[in-house]
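[1] got a structure for you, letters missing:
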């Protein structure tokens, strides 16, 4: 997700993204930017400054420069309180403000052509499910009420990180900080826990699952904990579970170029998952085992008529 047309620029996390973009980083990955900020010295500099306004860091490196710019932004643009400041509470509130703006942006995009979006999504989901009984763990924020139709064969679906009908959840992977650290509140796990106060869903998991299909997910580290939970639950090393990573070329990417984007992401995902396994010998050869048993594949899906709506627009030069 990038800097969005409807996102307020007077937001702390938008400013962090702009600074990261200035370093040549991908400004689209706000979750990585949040995690890096909370881990690095810039955070400590601002935390010290929030309780002692005289604690301005000397400019010795690029991180110090970032801290000075963010201090100026906090002071002049956001009016950060001088009395009883709660810096982490402020950062969480700024994240919620970002989510609200992001929610409006996604809703606006869908509403520009709600019928077209639903039609393309219906066709895409039909292809993915192949008329099989299916449970959907959706990492997007759009709703798809059509998935409940008999034609879809969908047993259950859940927007794990909220939806435009509720409130999107943006966060970091829960493994970055221990639960006793207040920065853990920025994790998706904690924020999904907060959301259970609003509603409780049934489980998307079942030991009857024999196939896992990924589509449209960047396989970013912020969601590794979810993937690990799914792989552990289904015991993919021992059980005959097939795993498919689907992709569709978009923009100017050829099929081969799009595949080359996906392949290292898949390799890194299983390398990281292997490190979490109790049996390290199994973890080290997991990817090899899945390939040897023909249980892992990367599938190209380039039929523009059945792409997701936004991929279809990009593929055809739309905005």
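    Nice, thanks for sending it over. In this text the structure is predicted, and so the values were computed from the model without any measurement. Residues are numbered from 1 along each chain as shown.
[2] contacts and neighbour counts: CA atoms only from here.
    Noted.
[3] was I right to think residue 50 contacts residue 87?
    Yes: Residue 50 lies in contact with residue 87 (CA atoms under 8 Å); the separation is 6.5 Å.
[4] more neighbours: those two, which one.
    When neighbours are counted by other CA atoms under 10 Å, residue 50 comes out ahead of the other of residue 50 and residue 87, with 22 against 18.
[5] wasn't that one part of a strand?
    No: in this structure, residue 50 is helix, not part of a strand, as judged by DSSP: H, G, I helix; E, B strand; the rest coil.
[6] does residue 118 count as helix, strand or coil?
    Following three-state DSSP, residue 118 is assigned to helix.
[7] ignoring the adjacent residues along the chain, who's closest to it?
    Among residues not flanking residue 118 along the chain, residue 144 sits closest, at 7.2 Å (CA to CA, 6 or more residues apart in numbering).
[8] kindly report the same for residue 262.
    Residue 262 sits nearest to residue 247 (CA to CA, 6+ apart), 7.6 Å away.
[9] which residues does that neighbour contact?
    215-216, 258-259, 262, 298-302 (CA atoms under 8 Å, 6 or more residues apart in numbering).
[10] go again with 10 Å.
    By CA atoms under 10 Å, 6 or more residues apart in numbering, the contact set of residue 247 is 214-217, 255, 258-259, 261-262, 298-302, 307.
[11] and it, how close does it get to residue 47?
    42 Å (CA to CA, to the nearest Å).
[12] here comes the other one, which I'd like you to weigh against the first:
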């Protein structure tokens, strides 16, 4: 199975996209070759979902030595990213939306995590701390789609994981005759009914966008563009914070910091160039001067026995 995953690393994606682009359409019909490739891709996604479920099952229970489990670490990470681990300053009416590019946790099992966090906050006393998880959105489907389907109404079924390419550059070409469109993430989200698992609407406004565990590759650029547009990034007070893996050695930490800061700079500069507004290309300087941009290493996991204040 490892070899199958390796085939979807970045070089494989490039070859795949270039190959698809060479397939021509006739009279607006999708070529049979493209359909066959999509069928094979769907088979791979089923296998991938099974693999994720197996890994989740192995790490379901609390390890006796490390006192950790997958969900425990996910809960700890959520607390740290949201900023509710530091109980020094009370906060009220803090609400969070999570848009997950992973396939493991979902709207249902994360709600139990959120309920536990809210119970801890309530135990601190006097209503000083109020927080809720408004939305957990698995953007590209869930691995445990068969079990999640049982919770859905109206005969809907949960979508399995989907893979796809970004549509941003395709739109600049002749999209009507481009067979790549059926492999774009936006097309597959609609075609594979990924919205079936979206139980709530996203927040109408926000003041902080946190990005964790993402390479910031061009394949997901359209999502960032949507988030930045919604927050009116250039003209608003919305803050951005990006987390990256720092590495084990001093040299690795230096190299990884440079690489990720460069990726953040490229992402924001490209977004600024597409805004169509005056000085949009200087958006990185604007965010930096206004103290609205932060890039920092991933928070360390420290077992706390589910204690928020420590």
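    Cool, the structure landed. Quick caveat: nothing in here was measured; it's all calculated off a predicted structure.
[13] before we move on, back to that, what's the match for the residue nearest to residue 262 of structure 1 in structure 2?
    Aligned counterpart of residue 247 of structure 1 in structure 2: residue 244 (TM-score structural alignment).
[14] ok so, going back, specify which member of the contacts of residue 247 of structure 1 is nearest to residue 282 of structure 1.
    Of all the contacts of residue 247 of structure 1, residue 282 of structure 1 sits closest to residue 298, with 21.9 Å by CA to CA.
[15] what does that closest one align to in structure 2?
    Structural alignment (TM-score structural alignment) places residue 298 of structure 1 against residue 295 in structure 2.
[16] burial of its match, as a residue count?
    16.
[17] hang on, it packs against residue 259?
    No: taking contacts as CA atoms under 10 Å, residue 295 of structure 2 lies outside contact range of residue 259: 11.3 Å.
[18] excluding residues flanking it in the chain, which one is nearest residue 212 of structure 1?
    residue 243 (4.8 Å).
[19] OK, contacts around residue 241 of structure 2?
    Here residue 241 of structure 2 is in contact with 81, 208-212, 264, 292-296 (CA under 10 Å, 6+ apart).
[20] in structure 1, which spans are strands?
    Taking DSSP state E as the test, the strands found in structure 1 are 134-138, 154-159, 211-215, 242-247, 296-300.
[21] gap between residue 176 of structure 1 and residue 39 of structure 1?
    9 Å.
[22] between those two, which contacts overlap?
    With CA under 10 Å, 6+ apart, residue 176 of structure 1 and residue 39 have common neighbours residue 183.
[23] what's the helix ranked longest in structure 1 packed up against?
    In structure 1, with assignment by DSSP state H, the single longest helix is helix 87-111. Counting contacts by 3 or more CA pairs under 10 Å, 6 or more residues apart in numbering; DSSP states H and E, helix 87-111 of structure 1 packs against helix 12-22, helix 30-39, helix 41-51, helix 114-129, helix 309-315.
[24] elements contacting the fourth one?
    Using 3+ CA pairs under 10 Å, 6+ apart as the contact definition, the elements that helix 114-129 of structure 1 packs against are helix 87-111, strand 134-138, strand 211-215, helix 309-315.
[25] hang on, the residue nearest to residue 118 of structure 1 packs against residue 115?
    No: Residue 144 of structure 1 is not in contact with residue 115 according to CA under 10 Å; the separation is 11.4 Å.
[26] which neighbours do the two share?
    Common neighbours of residue 144 of structure 1 and residue 115 (CA under 10 Å, 6+ apart) are residue 121.
[27] include distance to residue 122 of structure 1 when you put the strands of structure 1 into JSON lines, please.
    Listed next are the strands of structure 1 as JSON lines, based on distance: least, CA to CA, whole Å:
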{"stretch": "strand 134-138", "distance to residue 122 of structure 1": "14"}
{"stretch": "strand 154-159", "distance to residue 122 of structure 1": "12"}
{"stretch": "strand 211-215", "distance to residue 122 of structure 1": "14"}
{"stretch": "strand 242-247", "distance to residue 122 of structure 1": "16"}
{"stretch": "strand 296-300", "distance to residue 122 of structure 1": "18"}
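[28] nearest to residue 315 of structure 1, of these?
    Of all the strands of structure 1, strand 242-247 sits nearest to residue 315 of structure 1, with 12.9 Å by CA to CA.
[29] how big is the offset of that closest one relative to structure 2?
    In this overlay with structure 2, the average offset of strand 242-247 of structure 1 from its partner residues is 0.7 Å by mean CA distance after the TM-score superposition for structure 1.
[30] quick check: angle from that strand to helix 114-129?
    Using axes from the mean of the first three to the mean of the last three CA atoms, to 10 degrees, one finds that strand 242-247 of structure 1 and helix 114-129 are set 150 degrees apart in direction.
[31] now the angle from strand 242-247 of structure 1 to strand 211-215?
    Strand 242-247 of structure 1 and strand 211-215 meet at an angle of 10 degrees, taking the same axes, to 10 degrees as the criterion.
[32] just give me how far strand 242-247 of structure 1 sits from the chain centre.
    Offset of strand 242-247 of structure 1 from its chain centre (CA atoms, centre = their mean, to the nearest Å): 18 Å.
[33] circling back: out of the contacts of residue 247 of structure 1, which end up buried?
    214-215, 258-259, 262, 298, 301-302, 307 (16 or more other CA atoms under 10 Å).
[34] want to throw these into JSON lines with distance to residue 188 of structure 1?
    Formatted as JSON lines, those follow (distance: CA to CA, whole Å):
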{"residue": "214", "distance to residue 188 of structure 1": "19"}
{"residue": "215", "distance to residue 188 of structure 1": "20"}
{"residue": "258", "distance to residue 188 of structure 1": "28"}
{"residue": "259", "distance to residue 188 of structure 1": "28"}
{"residue": "262", "distance to residue 188 of structure 1": "23"}
{"residue": "298", "distance to residue 188 of structure 1": "27"}
{"residue": "301", "distance to residue 188 of structure 1": "30"}
{"residue": "302", "distance to residue 188 of structure 1": "31"}
{"residue": "307", "distance to residue 188 of structure 1": "28"}
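[35] from those, pick the one nearest residue 29 of structure 1.
    Distances from residue 29 of structure 1 to these, taken by CA to CA, are shortest for residue 262, at 16.6 Å.
[36] touching, that closest one and residue 220? I think so.
    No: using CA under 10 Å, residue 262 of structure 1 makes no contact with residue 220, being 11.1 Å away.
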